[in-house]
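Participant: My questions concern the predicted model and sequence given below.
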Amino acid sequence: MGKVDVLNGNKAAAWGAKLARADLMAAYPITPQTPLVEYLASFVADGVIDADLVEVESEHSALSVLQGGVLAGARTFTGTSSQGLALMYEPYIRTSTMRLPIVMALVTREVISPQTVWGGQQDAVTVRDAGWIQIWCESSQEILDSIVQAYKIAENKDVLLPVNVCYDGFSLSHMAERVEIPDQKLVDQFLPKPNITHVKLDPNNPIAVDPLTPGPMLTEFRHKQVTAMHMSKKIIEEVRQEWLEMFGRDYGGLIDLYRMEDAEIALVCLGSPAGTARVAIDEMRNHGIKVGMIRIRVLRPFPDEEIRKALVNIKAIGVIDRNVSFAKGMGISFLELKTVFGGLKMPPMIDFIGGLGGSDVTMEQIKQAIVITQHVAEGGEFQEVTWFGLDKIDVETLFSMDKDRSLKLKGVSG
């Protein structure tokens, strides 16, 4: 049997690495990831985990150390945030193109400038096309479970890609909640020892690792990498099912659906706002609005088919984004969703940007988003992108346009 403890997101991630028996770790502290490094150091010092923790001078060095470790057969772990991720970008993209199954906790934070150390998702979404699988979490329990699952996904012979387990800085990294810590013996049954042989340093069989590569061969490399990314969808689903059978917990695989069975409108969320959205959805259901939620759990590979299927009977979509595409002036989830339907007819979709710089995505804001999405579903018009805190939202005026609606909404007018 395992045990129950109260863990914040960073400590849950450390426990995930411990249970996965990561035997080589290297990380450089940066807010809000810093406690993760401290927990790992305590685990090693106290003998809780049998691993080497390398003290490095930068994030660039941290990931470079782990690349050598994987090539020598180790199971490796690290974590970073924001500017630390920017500093490690060179080895970061090299990790994926060399097909090294490293797992890294990405504790999301705004990027500078303006100067900020607060939560946001801009760092992770900026590198979403660097070849790493991205799993996004909603709770400390999901963080722990996803770290362990990530190794089984990354080390699969049909995948062999690194995995980021992303969780929102401060709102998850520093929030403490009840977590079930599974028994080590059971985790060992779920996750066997690593057997990375596709590229390996061996003095008795010397090879050139990452040599200068001509165009035709590089094209083949890229094609195989893209194929592996696509194949990971199947492996993620298989790992999900196995985890559910062994531990009784399920996070929905590529996407997590909430009250979508009879929904007429849908919210789409990424990361921590999904928890608040669940409560808002329940309340608005009591007011007669049939709203559900799609939580994007895996941003890469993007779950096109799964989202398209979930939205088949939806009349309008409201997207909650804690990030922004500088080029398009809309959130990344919104931008990604626009590609899901291709040339097919899609329901009207509107975007709500908030939670930047550590600000909250509040219950009232999410209820506003639901009311506006319902208004659009009924044929009303509204601007494509709304910035919470900047754009005035008059929900009561919207509802006065609907003559037959007797719904009395409290606490949702902006």
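Facilitator: Structure's in. What do you need? Numbers count the residues shown, from 1 in each chain.
Participant: contacts and neighbour counts: CA atoms only from here.
Facilitator: OK.
Participant: host element of the closest residue to Thr197 other than its chain neighbours?
Facilitator: Nearest residue to Thr197, sequence neighbours excluded (C-alpha to C-alpha, 6 or more residues apart in numbering): Gly73, at 7.9 Å. Taking DSSP states H and E as the criterion, no element holds Gly73; it sits outside all helices and strands.
Participant: And for Phe334?
Facilitator: Assigned by DSSP H and E, Phe334 belongs to helix 332-337.
Participant: Packing partners of that helix?
Facilitator: Other elements packing on helix 332-337 under the criterion 3 or more C-alpha pairs under 8 Å, 6 or more residues apart in numbering; DSSP states H and E are strand 316-321.
Participant: Identify the residues contacting the strand it packs on?
Facilitator: 264-270, 273, 331-334, 347-355, 366, 369-370, 373-374, 376-377 (C-alpha atoms under 8 Å, 6 or more residues apart in numbering).
Participant: Then stretch 331-347?
Facilitator: Here stretch 331-347 makes contact (C-alpha under 8 Å, 6+ apart) with 125, 268-270, 304-305, 307-308, 314-317, 319-325, 350-353.
Participant: rewinding a little: just the ones in strands from the contacts of strand 316-321, please.
Facilitator: Of the positions in the contacts of strand 316-321, 265-269, 349-353 sit in strands, assigned by DSSP state E.
Participant: And here is the other one:
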Amino acid sequence: MFEQCEGSHGVAMAVALSRPEVICAYPISPQTHIVEGLGEMVKSGALTRCEFINVESEFAALSVAIGASAAGARAYTATASQGLLFMAEAVYNASGLGLPIVMTVANRAIGAPINIWNDHTDSMSMRDAGWLQIFAESNQEALDLHIQAFRIAEELSLPVMVCMDGFILTHAYERVDMPEQAQVDRFLPPYEPRQVLDPNEPVTIGAMVGPEAFTEVRYLAHAKQMQALELIPQIAEEFKQVFGRDSGGLIKPYRLDDADTVVIALGSVLGTIKDTVDDLRAEGVKVGVLGITSYRPFPIEAIRAATAHVKRIVVIEKCFAVGIGGIVSRDVRSAVQSRPQQVFAVIAGLGGRAITKASLHRLLREAMADKLELLTFLDLNWEVVNRVLAREKEQRRSGPVAEGILRDIGTVSSSIG
């Protein structure tokens, strides 16, 4: 059934249709509307056999989800930004214990300085924590991926982050195809845990493990991620059979067959990139797009196969590792390391800065003319940057960087320089 709704509402409905038994909630923008919607459904009786637990922090939210999952309940929570950082210890515990929790990460920048808008810094900070990470391009895909996430998590007994761009998707109204409960029930069977705390069959979960076994435990966590590389496409195909649409999988190629240049990205920016590529294709330019849906596990072989024929790869990423550069681009380089293809890292959209078609047109023309640097910051204001660097060189007490920039650009009155 088609419905015009906010992205957060669509995700809340998808989670409810997945029949969670415990929902742990602590508000932080931009995910709050999701847990608010689920809370309203539990209170009204629209979502039954589910305990909605208000907690005092993000750390508590995931800790309660860990306890619920260990006890055999289908558990869900959501967070963003600093909230994800606050629960970092529990993030590692959930994956280390092999608990199939599903968590929405409504991607948002990490401070300081404080910023509530979208980029991918938060989930990328947890990329090596042992969770599966899948990224949604649209609200329809965000809805669909949550239903698939429960199936994937419970089959592997691993937690899954479903990452959707904060505000750009969570607060946007789009037309989505809302599944029927019977469809979801057909696709997602009742939860049958691989491990459970049962007083009648006592076991230890979270035992101390010394050097004699720790490497093997960590390797098996890696082995499960490798199993996910096979399972995720299988689940996506089953989803297509039940719901009649392609959604999920490892990667999404677009106009890539004869491309000389490919643009790789994650999340909602893929829509703008595809529009830009359509414009360039109309001019006869051979450029394509490769969207990454599964960032963890990283689909090295799938990316390697999809890009075998291209001359250059441009990775547009909404995050970067300070002191070295691109994050996603380094993973892409590992997929094509034995080839002569250049992999260009383009840092864009940090803190919610718009990624426009005009900027993408200019960027891709520079790439195809072999004029692009290996590391590029899209639409960076070099005048402001150089002014700050000069001030710091001239003045010992040059003041906080962020506040200085705001004064320089006229957002607040200037008393510096």
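Facilitator: Yep, it's here. From a predicted model like this one, the values you see are computed outputs, not experimental measurements.
Participant: once the structures are aligned, where does the helix holding Phe334 of the first structure end up in the second structure?
Facilitator: Counting by TM-score structural alignment, helix 332-337 of the first structure pairs with residues 327-332 of the second structure.
Participant: do the same with stretch 297-307 of the first structure
Facilitator: On the second structure, the counterpart of stretch 297-307 of the first structure by TM-score structural alignment is residues 293-303.
Participant: May I have the distance across that stretch, first residue to last?
Facilitator: The separation between the terminal residues of stretch 293-303 of the second structure, taken as C-alpha to C-alpha, to the nearest Å, is 11 Å.
Participant: what comes into contact with that stretch?
Facilitator: Residues from elsewhere that reach stretch 293-303 of the second structure (C-alpha under 8 Å, 6+ apart): 127, 131-136, 225-226, 228-229, 248-252, 266-267, 331-332, 334-335.
Participant: rerun at 6 Å
Facilitator: By C-alpha atoms under 6 Å, 6 or more residues apart in numbering, the surrounding residues in contact with stretch 293-303 of the second structure are 132-135, 225, 250-251, 335.
Participant: neighbour-wise, which of the ones in strands among the contacts of strand 316-321 of the first structure leads?
Facilitator: Ala266 (29 neighbours; other C-alpha atoms under 10 Å).
Participant: Show me what that one lines up with in the second structure.
Facilitator: Under the alignment defined by TM-score structural alignment, Ala266 of the first structure is paired with Val262 of the second structure.
Participant: Might you calculate how far stretch 354-361 of the second structure sits from the centre of the chain?
Facilitator: 22 Å (C-alpha atoms, centre = their mean, to the nearest Å).
Participant: What of stretch 255-266 of the first structure?
Facilitator: Remark: stretch 255-266 of the first structure is offset 19 Å from the chain centroid, using C-alpha atoms, centre = their mean.
Participant: Can you get me the start-to-end distance on it?
Facilitator: Using C-alpha to C-alpha, the end-to-end distance of stretch 255-266 of the first structure comes to 13 Å.
Participant: got it, and stretch 114-122 of the first structure?
Facilitator: One end of stretch 114-122 of the first structure to the other measures 13 Å (C-alpha to C-alpha).
Participant: again, but for stretch 167-186 of the second structure
Facilitator: Taking C-alpha to C-alpha, stretch 167-186 of the second structure runs 32 Å from one end to the other.
Participant: and if you look at stretch 289-301 of the first structure?
Facilitator: Taking C-alpha to C-alpha, stretch 289-301 of the first structure runs 32 Å from one end to the other.
Participant: Check stretch 46-53 of the first structure too.
Facilitator: Comparing the first residue of stretch 46-53 of the first structure with its last one, the separation is 13 Å (C-alpha to C-alpha).
Participant: Check stretch 315-324 of the second structure too.
Facilitator: Distances were taken as C-alpha to C-alpha; on that basis the terminal residues of stretch 315-324 of the second structure are 15 Å apart.
Participant: Aligned to Phe167 of the second structure, what sits in the first structure?
Facilitator: Counting by TM-score structural alignment, Phe167 of the second structure corresponds to Phe170 in the first structure.
Participant: Please identify which helix or strand holds whichever residue in the second structure pairs up with Ala26 of the first structure.
Facilitator: Using TM-score structural alignment, the partner of Ala26 of the first structure in the second structure is Cys24. When secondary structure is defined by DSSP H and E, Cys24 of the second structure falls within strand 22-25.
Participant: what helices or strands is that strand leaning on?
Facilitator: Counting contacts by 3 or more C-alpha pairs under 6 Å, 6 or more residues apart in numbering; DSSP states H and E, the secondary-structure elements packed against strand 22-25 of the second structure are strand 51-54, strand 75-79.
Participant: just these: most buried one?
Facilitator: Mean neighbour counts were compared across these using mean count of other C-alpha atoms under 10 Å; the top stretch is strand 75-79, at a mean of 29.
Participant: Check how far it sits from its aligned residues in the first structure, on average.
Facilitator: Superposed on the first structure, strand 75-79 of the second structure shows a mean distance to its aligned partners of 0.5 Å (mean C-alpha distance after the TM-score superposition for the first structure).
Participant: now that strand, how far from the chain's geometric center?
Facilitator: In terms of C-alpha atoms, centre = their mean, the centre of strand 75-79 of the second structure is found 14 Å from the chain centre.
Participant: Identify the residues contacting it?
Facilitator: Outside strand 75-79 of the second structure, the residues within contact range by C-alpha under 6 Å, 6+ apart are 20, 22-24, 65, 69, 101-105.
Participant: how about those residues in JSON lines, adding secondary structure?
Facilitator: Rendered in JSON lines, the data for the contacts of strand 75-79 of the second structure read as follows (DSSP: H, G, I helix; E, B strand; the rest coil):
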{"residue": "Pro20", "secondary structure": "coil"}
{"residue": "Val22", "secondary structure": "strand"}
{"residue": "Ile23", "secondary structure": "strand"}
{"residue": "Cys24", "secondary structure": "strand"}
{"residue": "Ala65", "secondary structure": "helix"}
{"residue": "Ser69", "secondary structure": "helix"}
{"residue": "Ile101", "secondary structure": "coil"}
{"residue": "Val102", "secondary structure": "strand"}
{"residue": "Met103", "secondary structure": "strand"}
{"residue": "Thr104", "secondary structure": "strand"}
{"residue": "Val105", "secondary structure": "strand"}
